[in-house]
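> how would this look folded up:
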Amino acid sequence: MKQIKTLLFDFGDVFINLDKPATLKHLAQFGITKLSPEQIEKNKAYEVGKLSSQDFISYYHTNLKDNNASAEAITTAWNSILLDFPLQRLEFLKELKKKGEFQLILLSNTNELHISWIKEHVNFYEEFKSYFDAFYLSHEINLRKPNANIYEFVLDQHQLKPEEVLFIDDTKENTDAAKSLGFHVWNINPETEDVTSLFKTNQHLF
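Here you go, the predicted structure:
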């Protein structure tokens, strides 16, 4: 009997490629070389929708040593983490949807500025979104990984058993949290692995 009934995917570095150090590199031109504890908390607050994009940009503007930094420059720095979305991953997802063997859910820590950039630069974003049975973004549901309540939210929303879910995420902290709740997990390494090898890598679960 098949063990996995639901595939729960992260977005960044699973489907869309990221350059995680890029934002800090860009912020360095404004005098920020390391995020302060306060800035980290502001970023988390923005990720769960507690700050508007305008307030988030204003916060950074007032905290930069270079107060001449425009909202556009701050936004560009913030979005520099986002790279390309390889088409083979979209095709892989499309085939998964077509076969209909699994419930497909996306669960991403993200924010309004990043999603706005993706909508503008990834011309198949709406198609991508349409292949999921549910599409959860942290700033819209006011929850973020690795907090247990975000995984419990998904389980409750879809009446899922954690042992029947495979969660795919590139951040070990996130997969560790899910694993502790009984999920099967694949902590994907974006440098050496690709989501398109999902079944090959996790053969034992299927």
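
> rest of the way, CA atoms for contacts and neighbours
Fine.

> ok, now which ones touch the closest residue to Asn142 other than its chain neighbours?
Closest residue to Asn142 apart from its sequence neighbours, by CA to CA, 6 or more residues apart in numbering: Val48 at 4.2 Å. Contacts for Val48 (CA atoms under 8 Å, 6 or more residues apart in numbering) come out as Asn111, Ser138, His139, Glu140, Ile141, Asn142, Leu143, Arg144.

> Quick check: PyMOL command selecting the buried ones in those residues.
Selecting only the buried entries of the contacts of Val48 in PyMOL, with 16 or more other CA atoms under 10 Å as the criterion:
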select buried, resi 111+138+139+142+143+144
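
> The residue nearest to Asn142 and Ile150, how far apart?
Using CA to CA, to the nearest Å, Val48 is found at 11 Å from Ile150.

> list residues touching both of the two?
Contacts common to Val48 and Ile150, judged by CA under 8 Å, 6+ apart, are Leu143, Arg144.

> Spatially central residue in this protein, please.
Taking CA atoms, centre = their mean, the centroid of the chain lies closest to Ser108, which sits 3.3 Å from it.

> I'd assumed Phe11 was in contact with that one.
Yes - using CA atoms under 8 Å, Ser108 is in contact with Phe11, at 5.6 Å.

> Against Ala71, how distant is the residue nearest to the centre of the chain?
According to CA to CA, Ser108 and Ala71 sit 25 Å apart.

> Second chain to compare with the first, below:
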Amino acid sequence: MRLPISWEMNMIKTLIFDFGDVFINLDKQGAMKNALELFQLETFEADMIKTNELYEVGKISTSEFIQFYNAKFSDLRETDIIEAWNYILKDFPEHRFEFIKNLALQKDYKLMLLSNTNNMHIDFIKQKVSFFDEFQDCFDVFYLSQEINLRKPNRDIFEFVLKENNLIANECLFIDDTKANTDTADAMGFHTWNIDETSEDVVTLFETKKELF
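The predicted model follows:
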């Protein structure tokens, strides 16, 4: 006996989560303000933006990244650069960890993390978040942009995820706080939740997107 077509179309099998401002809180504006004050600039220069992107996709190492900023701002210490880079990372509310841990125990969905994240950020988080390893173990797949050499919102990162895991886009729900990222996923047929970190919380997933479940 076939299931109703409408139910089949809404069958979510895979949940794909962003990390920042979905699980761990970020201070994007504060980090930008802090960095511009440190560098005594009004805006990030083109070579800085390019270097940041290269680091985020693993095209340069942490030492090369720091060397670039040391050369550009010779009066700064290495610790100044590292602290400015990690300034964006704030607290990781434990109730969100409990949410994903419970989801993992239920085994109803394939769970994936897809994050534009780099080694310095992950090293910092591991030092500050006691349950990070257990959090990572909740996911069937844990993709960091620096490790797979791809980043959101580029289409190729979503193509990679689909191909590597034999997924169908309309059987996936992608949750991300950045609209450019969910826009790309939308265009490719994913179900999406462009979460508003100022008023929404990932733990309400099954209430907020109940039409999909």
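
> wait, what's in contact with the equivalent of the residue nearest to the centre of the first structure over in the second structure?
Mapped onto the second structure by TM-score structural alignment, Ser108 of the first structure lines up with Ser115. By CA under 8 Å, 6+ apart, Ser115 of the second structure lies in contact with Phe17, Asp18, Phe19, Gly20, Tyr143, Leu144, Ser145, Arg151, Lys152.

> ok, 7 Å please
By CA atoms under 7 Å, 6 or more residues apart in numbering, the contact list for Ser115 of the second structure reads Asp18, Phe19, Tyr143, Leu144, Ser145.

> and those as JSON lines, adding secondary structure and distance to Asp201 of the second structure?
Below are those laid out as JSON lines (DSSP: H, G, I helix; E, B strand; the rest coil; distance: CA to CA, whole Å):
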{"residue": "Asp18", "secondary structure": "coil", "distance to Asp201 of the second structure": "13"}
{"residue": "Phe19", "secondary structure": "coil", "distance to Asp201 of the second structure": "12"}
{"residue": "Tyr143", "secondary structure": "strand", "distance to Asp201 of the second structure": "22"}
{"residue": "Leu144", "secondary structure": "strand", "distance to Asp201 of the second structure": "22"}
{"residue": "Ser145", "secondary structure": "helix", "distance to Asp201 of the second structure": "23"}
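
> Can I get the residues you listed in a markdown table including distance to Thr182 of the second structure?
Formatted as a markdown table, the contacts of Ser115 of the second structure follow (distance: CA to CA, whole Å):
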| residue | distance to Thr182 of the second structure |
| --- | --- |
| Asp18 | 10 |
| Phe19 | 14 |
| Tyr143 | 17 |
| Leu144 | 17 |
| Ser145 | 16 |
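
> Please identify which of these is nearest to Thr192 of the second structure.
Within these, the smallest distance to Thr192 of the second structure is 11.3 Å, found for Asp18 (CA to CA).

> is it true that that closest one touches Lys179?
No - applying CA atoms under 7 Å, one finds Asp18 of the second structure not in contact with Lys179, separated by 11.9 Å.

> With neighbour numbers in mind, choose between those two.
Set Asp18 of the second structure next to Lys179 and count neighbours by other CA atoms under 10 Å: Asp18 wins out with 24 against 15.

> corresponding residue for the more buried one in the first structure?
With TM-score structural alignment as the criterion, Asp18 of the second structure lines up with Asp10 in the first structure.

> Is its match in contact with Leu106, as I believe?
Yes - using CA under 7 Å, Asp10 of the first structure makes contact with Leu106 at a distance of 5.9 Å.

> which residues in the first structure form helices?
Along the first structure, the segments classed as helices by DSSP state H run 22-27, 37-47, 53-63, 71-79, 87-99, 112-121, 125-130, 138-141, 148-158, 172-180, 198-201.

> And those helices: which comes nearest Met1 of the first structure?
Using CA to CA, those put helix 198-201 closest to Met1 of the first structure, at 16.0 Å.

> Which of the contacts of Val48 of the first structure are retained in the second structure?
Contacts conserved in the second structure for the contacts of Val48 of the first structure, counting by both residues aligned by TM-score structural alignment, their matches' CA atoms under 8 Å: Asn111, Ser138, His139, Glu140, Ile141, Asn142, Leu143, Arg144.
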